[in-house]
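Asker: just to be clear, the model below is a prediction. Sequence and coordinates:
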Amino acid sequence: MIRLVTVLVIFLVSQVIASQTKFEQGMQKAFTLMAQNKNDEAANAFERIAQVETDNWLPYYNLALLKARTTFQMADKKKVAVEIKAAEEFADKAAAISPDNSEIYVLKAFINVAKIVMDPMTNGASLSPETIAFYQKAIALDKSNPRAHSGLVEFEMGGARYFNQDLSPYCKRLKATIALYDNFKPASKFHPNWGKEWVVGVLKECGSDDEAAEEVDQEVTEKVEGIILTVNVPNVTSDKGVLRFALYDKATFMKTPLDGQVAKIKDGAASIELNNVAPGEYAIICYHDGNNNDALDYDENGMPKEDWGMTNNPVLMGPPTFDIAKFTVENKSLDLTIKF
């Protein structure tokens, strides 16, 4: 009976890992490339996804955001202009798919900010009214969008700073947006969820020494620096196919994973990196998809034909549980080994 239950559970786990769509796998890869500062590769990945997912605004949104963000690190104005033009085109494509989207209006305002930074004398006065209007439209569409509120305050603060005005009213308004970030829940892990770390940085310039702000700052710093989980499987029986990994916490175990990755096999070994993992307790399950069919295969007796394993490498006397596979992430990166 235990053997039958274990087989059924393994089957369910394989289906959950395999249930990640091509879109989810592609987006996860693109975000990982961004986290590694491989911006050109990330942009190419988003563009490939956009060409396939023609009714999804997220790939074009992230393309535009990525293009705009990279301009702040460029000194060559000609290159900046090229990237900003591309960002505007991708933002327009996202808007065509999802009109009246609060996040896209924030994006358009952000692109305007990049244009102003590129040439403040030319663009500052001409683009300011439109930029403010973009943020106001974003707030009207979604009053809970923290990026819309903080973006507007930061933009107005920039003007006040330019004219040497008192910044304390703006700092107070900006600090209030932290609660919006704390209460915000994105529709998925691929939906916009950025901005809080930047707000905390601006609050530092405001001279805020409030204890709550310091706690937020510490939390964001840990997230930005990122905890990396490196997962190694050293004893794969064949280089054919791929290894599929799924990361869970206690609430998601045996359900939809927090993250899923696919790794190529070389000389009987494979490894992955999971980036920006928050402190907490997790478990990882992986299996060898030898024929690359997105599923764990079984023989005629219902036993797995392909190898699988989980963190802590437990000897199972029943179905897998979170407690026997769990490990703790604290404040440093970890190297983990799963053996088949």
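Answerer: Good, I have the coordinates.
Asker: drop to CA atoms for contacts and neighbour counts, all remaining ones
Answerer: OK.
Asker: following element in sequence after the helix or strand hosting residue 117, please.
Answerer: Taking DSSP states H and E as the criterion, residue 117 maps to helix 102-118. Note on helix 102-118: by DSSP H and E, the next helix or strand toward the C-terminus is helix 120-141.
Asker: next, the angle helix 102-118 makes with that next one.
Answerer: 170 degrees (axes from the mean of the first three to the mean of the last three Cα atoms, to 10 degrees).
Asker: give the buried residues for helix 120-141.
Answerer: Neighbour-count burial for helix 120-141 flags 123-124, 127-128, 131-132, 134-139, 141 (criterion: 16 or more other Cα atoms under 10 Å).
Asker: ok, residue 162 - how many residues close by?
Answerer: Residue 162 is flanked by 9 other residues according to other Cα atoms under 10 Å.
Asker: residue contacts, it?
Answerer: Residue 162 is in contact with no residue at all, counting by Cα atoms under 8 Å, 6 or more residues apart in numbering.
Asker: this protein: strands as residue ranges?
Answerer: 229-233, 242-248, 259-264, 270-274, 280-289, 308-310, 327-329, 334-337 (DSSP state E).
Asker: residue 195 contacts residue 147, doesn't it?
Answerer: Yes: the criterion here is Cα atoms under 8 Å, and residue 195 meets it with residue 147 at 6.2 Å.
Asker: neighbour count: those two, which is higher?
Answerer: Neighbours per residue, other Cα under 10 Å: of residue 195 and residue 147, the larger number sits with residue 147, 26 against 15.
Asker: tell me the contacts of that one?
Answerer: 103, 106, 194-195.
Asker: in PyMOL, select just the buried ones from those residues.
Answerer: To isolate the buried members of the contacts of residue 147 in PyMOL, using 16+ other Cα under 10 Å:
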select buried, resi 103+106
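Asker: let's have the contacts of residue 147 in CSV, adding distance to residue 335.
Answerer: CSV is the format used below for these (distance: Cα to Cα, whole Å):
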residue, distance to residue 335
103, 37
106, 38
194, 27
195, 30
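Asker: adding another structure so you can compare the two:
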Amino acid sequence: MKNLLAIFIFVFMIASYAFTQPSAYQKAMGRALGALGQAETTEDLQKAGNQFQRISTQMPNEWLPYYYQSLALTRMSFEEKERGDELADEAQRILDLAKPLVTEAKDKAEVKTLQGMIYTAKLVVDPMSRGQLYSAMSGKAYQEALQLDPTNPRARLMSIRSKMGAAQFFKQDLFPFIQQAKVLLDEWDNFTPTSKLHPNWGKKIAQSVAKADIKSEKSSKRTAKLAKSLENSSAQTTPPDSLLGFSIEATITGLRSNDGVILISLQNNQKEIVKRKKATIQNKQAVVQFDGLQPGTYALKYIHDENNDGKLNFGFMHIPSEGYGYANNARGSMGPPAFEKTTFPLQSNLKMTLSTMYH
């Protein structure tokens, strides 16, 4: 009996020790991530990518090794212009192996962000002929990533860089994008990766974007305008909305008359009302603009207050007798749509067209 008890205790101790030790997979991933993080040359990136490739052959059902190998190849594509297409295509092939293995929205956002980077790598090979196609594709990928996880800092960062690159190409103002990068940096550490192995890169890139040297004439004028506004406005403690933050312009269509007004409210992702506005109606349409908004997730809803009583009126069986609508033109089956269906990410100035519902 004593021998059996001793054996049981020994087995239990061994099992407990094994449970608390990092697995071979975790150790290998840790080493490969260290190599990727320290990579400064394409040779370094290739070596790191090879480590992830070896891990994926042993653990083919894990998406992270494929993801990081694809990331290494994408970074190489930006560095080696002559092999840019070849490396980007290989990055795409590897990322496609990861996609079926990803189930969580938070992880899908990471994959979508990397997808956008691959499209950008393809664009960089030949900007003149590929700019229109691949800029749209990368922008869509970043937007989809933000819809999956609006808090993802890499999706926000790559979206900012993409728009900043387009602005540089067309010699436009860079100031708004630098300001966005600064806001992102302030919020960067609010994002918590699922594990130590999950993506957590990008902060240094955001720092470099936030410190970008603004030399364009437009940027200088805008900076001077902002400084003057802050200096001269004694009664105003914050700059005007038009100088800080993003704007949302909502065009409300499908109104059945010019009677009354539009009452519209903007909410944050906690369902708190951020701003309310009243808009007049002309030609059975109304245009409402919200300014001075910080990046984030918002929701929007409105009513056509035809009798100017400040509320949505109801008729028989509590069916609305006035018009109403939501962002994304969301619809509910037996009542208002779920709040999530009315939300949208805001990472730049946004225009939307909303269609009014009547019963």
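Answerer: Received, thanks. Note that the coordinates shown come from a computational prediction; the quantities given were computed from them, not determined experimentally.
Asker: hang on, the earlier thing: any chance of the buried residues of helix 120-141 of the first structure in TSV, plus distance to residue 259 of the first structure?
Answerer: What follows is the buried residues of helix 120-141 of the first structure, written out as TSV (distance: Cα to Cα, whole Å):
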residue	distance to residue 259 of the first structure
123	41
124	41
127	40
128	40
131	35
132	36
134	33
135	32
136	34
137	33
138	30
139	31
141	30
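Asker: out of these, who's nearest residue 270 of the first structure?
Answerer: Residue 270 of the first structure has its nearest neighbour among the buried residues of helix 120-141 of the first structure in residue 138, at 44.4 Å by Cα to Cα.
Asker: so the closest one touches residue 101, yeah?
Answerer: Yes: contact criterion Cα under 8 Å: residue 138 of the first structure and residue 101 qualify, at 7.4 Å.
Asker: now which residue in the second structure aligns to residue 53 of the first structure?
Answerer: The equivalent of residue 53 of the first structure in the second structure is residue 59 (alignment by TM-score structural alignment).
Asker: mind listing what its match touches?
Answerer: residue 25.
Asker: so where do the helices sit in the second structure?
Answerer: Using DSSP state H, the helices found in the second structure span residues 2-20, 24-38, 42-58, 63-79, 84-98, 105-125, 127-148, 153-169, 175-187, 203-210, 217-232.
Asker: the last one vs helix 175-187, what angle?
Answerer: I take that to be helix 217-232 of the second structure. For helix 217-232 of the second structure against helix 175-187, the angle by the same axes, to 10 degrees is 60 degrees.
Asker: could I get the buried residue list for helix 217-232 of the second structure?
Answerer: 219, 222, 229.
Asker: before we move on, what about the second one?
Answerer: Along helix 24-38 of the second structure, these residues count as buried under the neighbour rule (16+ other Cα under 10 Å): 28-29, 32-33, 35-36.
Asker: now these in TSV, with distance to residue 6 of the second structure?
Answerer: Output for those, formatted as TSV (distance: Cα to Cα, whole Å):
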residue	distance to residue 6 of the second structure
28	34
29	36
32	40
33	41
35	44
36	46
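Asker: which members of those residues are the farthest-apart pair?
Answerer: 28 and 36 (12.3 Å).
Asker: the helix holding residue 117 of the first structure: how far from the chain's middle?
Answerer: 20 Å (Cα atoms, centre = their mean, to the nearest Å).
Asker: next one: stretch 67-80 of the first structure
Answerer: The answer for stretch 67-80 of the first structure is 22 Å, by Cα atoms, centre = their mean.
Asker: do the same with stretch 45-56 of the second structure
Answerer: With Cα atoms, centre = their mean as the basis, stretch 45-56 of the second structure stands 28 Å off its chain's centre.
Asker: with the first structure superposed, average distance for it?
Answerer: Superposing on the first structure and averaging over aligned pairs (mean Cα distance after the TM-score superposition for the first structure), stretch 45-56 of the second structure comes out at 1.8 Å.
Asker: got a list of contacts for that stretch?
Answerer: Residues contacting stretch 45-56 of the second structure (Cα under 8 Å, 6+ apart): 25, 28-29, 32-33, 35-36, 39, 62, 65-66, 68-70, 72-73, 75-76.
Asker: coming back round to it: now the helix holding residue 117 of the first structure on the second structure. Mean distance?
Answerer: Relative to the second structure, helix 102-118 of the first structure is 0.8 Å off (mean Cα distance after the TM-score superposition for the first structure).
Asker: relative to helix 58-70, how tilted is that helix?
Answerer: Going by the same axes, to 10 degrees, helix 102-118 of the first structure makes 20 degrees with helix 58-70.
Asker: could you measure the most centrally placed residue in the second structure against residue 106 of the second structure, distance?
Answerer: Nearest to the geometric centre of the second structure sits residue 146, at 3.0 Å (Cα atoms, centre = their mean). In this structure, residue 146 of the second structure and residue 106 of the second structure are 10 Å apart, going by Cα to Cα, to the nearest Å.
Asker: and for the two, which residues touch both?
Answerer: Shared contacts of residue 146 of the second structure and residue 106 (Cα under 8 Å, 6+ apart): residue 152.
Asker: which residues does the residue mapped onto residue 194 of the first structure from the second structure contact?
Answerer: Aligning on TM-score structural alignment places residue 194 of the first structure opposite residue 201 in the second structure. Residue 201 of the second structure sits next to residue 154 when contact means Cα under 8 Å, 6+ apart.
Asker: could you count how many residues lie near the corresponding residue of the first structure for residue 93 of the second structure?
Answerer: Residue correspondence to the first structure (TM-score structural alignment): residue 93 of the second structure is matched to residue 89. Residues within reach of residue 89 of the first structure, counting by other Cα under 10 Å, total 15.
Asker: any idea how far the match of residue 53 of the first structure is from residue 209 of the second structure?
Answerer: Taken as Cα to Cα, the span from residue 59 of the second structure to residue 209 of the second structure is 36 Å.
Asker: thinking again about what came up before, turn the strands of the first structure into a markdown table, columns for mean neighbour count and distance to residue 49 of the first structure.
Answerer: Shown next, in a markdown table, are these (neighbours: other Cα atoms under 10 Å; distance: least, Cα to Cα, whole Å):
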| stretch | mean neighbour count | distance to residue 49 of the first structure |
| --- | --- | --- |
| strand 229-233 | 18 | 26 |
| strand 242-248 | 23 | 20 |
| strand 259-264 | 19 | 17 |
| strand 270-274 | 18 | 21 |
| strand 280-289 | 23 | 23 |
| strand 308-310 | 21 | 29 |
| strand 327-329 | 15 | 32 |
| strand 334-337 | 14 | 31 |
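Asker: that's all I had, so thanks and see you.
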